[in-house]
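# Quick one, fold the following:
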Amino acid sequence: MAAWFEGRLAGFDLETTGVDVETDRIVTACVVQCGGGTPTQSFTWLADPGIDIPEEAAKVHGITTERARAEGRPAAEVVEQLVAALAESVLAGLPVVAMNASFDLTILDREARRHGVQPLVDIVGDDLLVVDPRVLDKQIDPYRRGGRKLEDLCRHYEVALDGAHSADADAIAACRVAWRIATKDPRIGGAPISALHLWQVSWARKQAESLREYFARTPGKESWADGVRTEWPFIPAQRAGGEAP
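Next up, the predicted model:
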């Protein structure tokens, strides 16, 4: 049986209005199917998020409020199509590769609920298997100095990144980094994808707990500790009563 990274992968990436998973919105999105010996297929969206895009976010991904309003599709339409594309990939047995998956998948979940779209997790359930290059990299090389953003990982693993902070470029690059890590580390490359997913749940929790402890003991960053979440690959939505479903 072929290793998971030798088969088809579904890369997923979002560019958003900000970094708050509960309130920020999708601006651009990409789902790319690549690998497995068949041609790459890339699906991209530009949304009108329905709110202003802050200048600092526009500087990152290059999409201004004016452009999103003029060229973007209605947010609800984009979210519905995006969930459908991901669900199709998941139900076809493809792992979803997403850099910092808990951010992108949580944003998508909240957008779906905001716009009355059936959330991805409600469609695919336990069939959702995720590969997060950020979690894998921290696990296999925890003490390496330097940044851990996608562009940092691309430099370290010698992966081309053309057009950083565009959703399509980032989605493909994340798949390439995951492939590099899998070929470098036999435990990761040789694991059944279902086992690798469960390992990442544990690894991500421990990594977040370590970050929380670092913030708590670092002068000036103590208040950041409370904002660190340990759930992966997404943060469950809260019910009205405050309990996770």
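# C-alpha only now, for contacts and for neighbours.
Fine.
# ok, residue 103 to residue 51 distance?
Shown here: residue 103 relative to residue 51, a distance of 19 Å by CA to CA, to the nearest Å.
# hey, where'd the strands end up in the chain?
8-16, 26-35, 41-48, 73-74, 96-97, 130-131 (DSSP state E).
# higher neighbour count, residue 103 and residue 51?
residue 103 (20 against 12; other CA atoms under 10 Å).
# Now show me the structure for the sequence below, then we'll compare the two:
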Amino acid sequence: MNEQHTSAPPWYLGRLAGFDLETTGVSPERDRIVTACVVQIGGGQPAAAANWLADPGVDIPDGAAAVHGITTERARAEGRPAGEVVEEIVTALTAVVLSGIPVVAMNATYDLTMLDREARRHGVQPLADTVAADLRVVDPFVLDKRVDPYRRGKRTLTDLCRHYQVPLDGAHSADADAVAACRVAWRIASTHGEIGKASLDELHSLQVGWAREQAESLADYFRRTPGKEDRAKTVRGDWPLIPAQRGGAA
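So this is what the prediction gives:
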């Protein structure tokens, strides 16, 4: 009697969970969450999105508000307490991870580090401590630099959407960006076997190494570029998040 073995479908045809934050600034150590989205799409099921608007407890700089459209006044009037929002985001992502669904996040190190520091700031158990080794992340930023390392120009989500012909409606709103990140990841995986054929476990481990190599390359570029030498010191190769220093977030 012949046994038939059926291989599992590739990860990108299954359920994906897009994750994105809009914040008060660009420092995950100092800045705060303003809006967030966790959206599950794909896998032959309807999309399911959870969105949050927080009152970050600090003023939102005009520059940040110009990007995501949330002013200090609106956040104070309509936003929920930051600690509650952070706890709910961690809870939502924990459910996703423990269901075996990968978290898709553009430049994941920023968003996951930001969430980690906010959790510590508000006395919430961080995601990394909750799910430990179960976390599987897919980062279109890392994947794109792997498959097309020498392409000139910027590599923001907007740029990647344009390059991979992915629609992006409402850029810099957390929900639109989360969905777009999933679509870019799908596009890359469906056209590059190294990524699409890897298991989620393999892909996560590969990205750890790729992100480190990409950071080393960037730091080397800064060291060799007049006027940018000092920027090499700020480049971190940690992925998918930067470990917290002792003492926690301030």
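# before we move on, back to that, could the strands of the first structure be laid out in TSV, adding distance to residue 183 of the first structure and mean neighbour count?
What follows is the strands of the first structure, written out as TSV (distance: least, CA to CA, whole Å; neighbours: other CA atoms under 10 Å):
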stretch	distance to residue 183 of the first structure	mean neighbour count
strand 8-16	15	27
strand 26-35	14	24
strand 41-48	23	19
strand 73-74	39	16
strand 96-97	15	27
strand 130-131	14	26
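# would a markdown table of these with distance to residue 229 of the first structure be doable?
A markdown table is the format used below for the strands of the first structure (distance: least, CA to CA, whole Å):
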| stretch | distance to residue 229 of the first structure |
| --- | --- |
| strand 8-16 | 19 |
| strand 26-35 | 20 |
| strand 41-48 | 27 |
| strand 73-74 | 30 |
| strand 96-97 | 20 |
| strand 130-131 | 18 |
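# and residue 83 of the first structure, which of the ones you listed is closest to it?
Proximity to residue 83 of the first structure (CA to CA) singles out strand 26-35 among those, at 9.8 Å.
# residues in the second structure matched by that closest one, start to end?
Mapped onto the second structure using TM-score structural alignment, strand 26-35 of the first structure covers residues 33-42.
# Ok, stretch 106-119 of the first structure next?
So stretch 106-119 of the first structure is aligned with residues 113-126, judged by TM-score structural alignment.
# do the same with stretch 190-207 of the first structure
The aligned range for stretch 190-207 of the first structure is 197-214, by TM-score structural alignment.
# do the same with stretch 220-238 of the first structure
Under TM-score structural alignment, the match for stretch 220-238 of the first structure is residues 227-245.
# buried stuff in the matching stretch?
For stretch 227-245 of the second structure, the neighbour count (16 or more other CA atoms under 10 Å) marks 232, 235-237, 239-242 as buried.
# Tell me which residues touch the residue in the first structure that residue 101 of the second structure lines up against, please.
The pairwise alignment with the first structure assigns residue 101 of the second structure to residue 94, based on TM-score structural alignment. Residue 94 of the first structure makes contact with 8-10, 129 under the criterion CA atoms under 8 Å, 6 or more residues apart in numbering.
# Which single one of the residues you listed is nearest to residue 98 of the first structure?
residue 10 (8.6 Å).
# Residue in the second structure paired with that closest one?
Under the alignment (TM-score structural alignment), residue 10 of the first structure maps onto residue 17.
# do residue 76 of the first structure as well
For residue 76 of the first structure, the residue aligned by TM-score structural alignment is residue 83.
# Not counting residues beside it along the chain, what's closest to that match?
residue 122 (5.3 Å; CA to CA, 6 or more residues apart in numbering).
# thought that neighbour was touching residue 81?
No: the pair residue 122 of the second structure / residue 81 is not scored as a contact, 10.3 Å apart, by CA atoms under 8 Å.
# And residue 142 of the first structure, how close does it get to residue 51 of the first structure?
Plainly put, residue 142 of the first structure is 38 Å away from residue 51 of the first structure if you go by CA to CA.
# From residue 132 of the first structure, how far off is the most centrally placed residue in the first structure?
In the first structure, the residue lying closest to the centroid (CA atoms, centre = their mean) is residue 101, at 3.0 Å. From residue 101 of the first structure over to residue 132 of the first structure the distance is 6 Å, taken as CA to CA.
# before we move on, what about residue 99 of the first structure?
Distance from residue 99 of the first structure to residue 132 of the first structure, by CA to CA: 5 Å.
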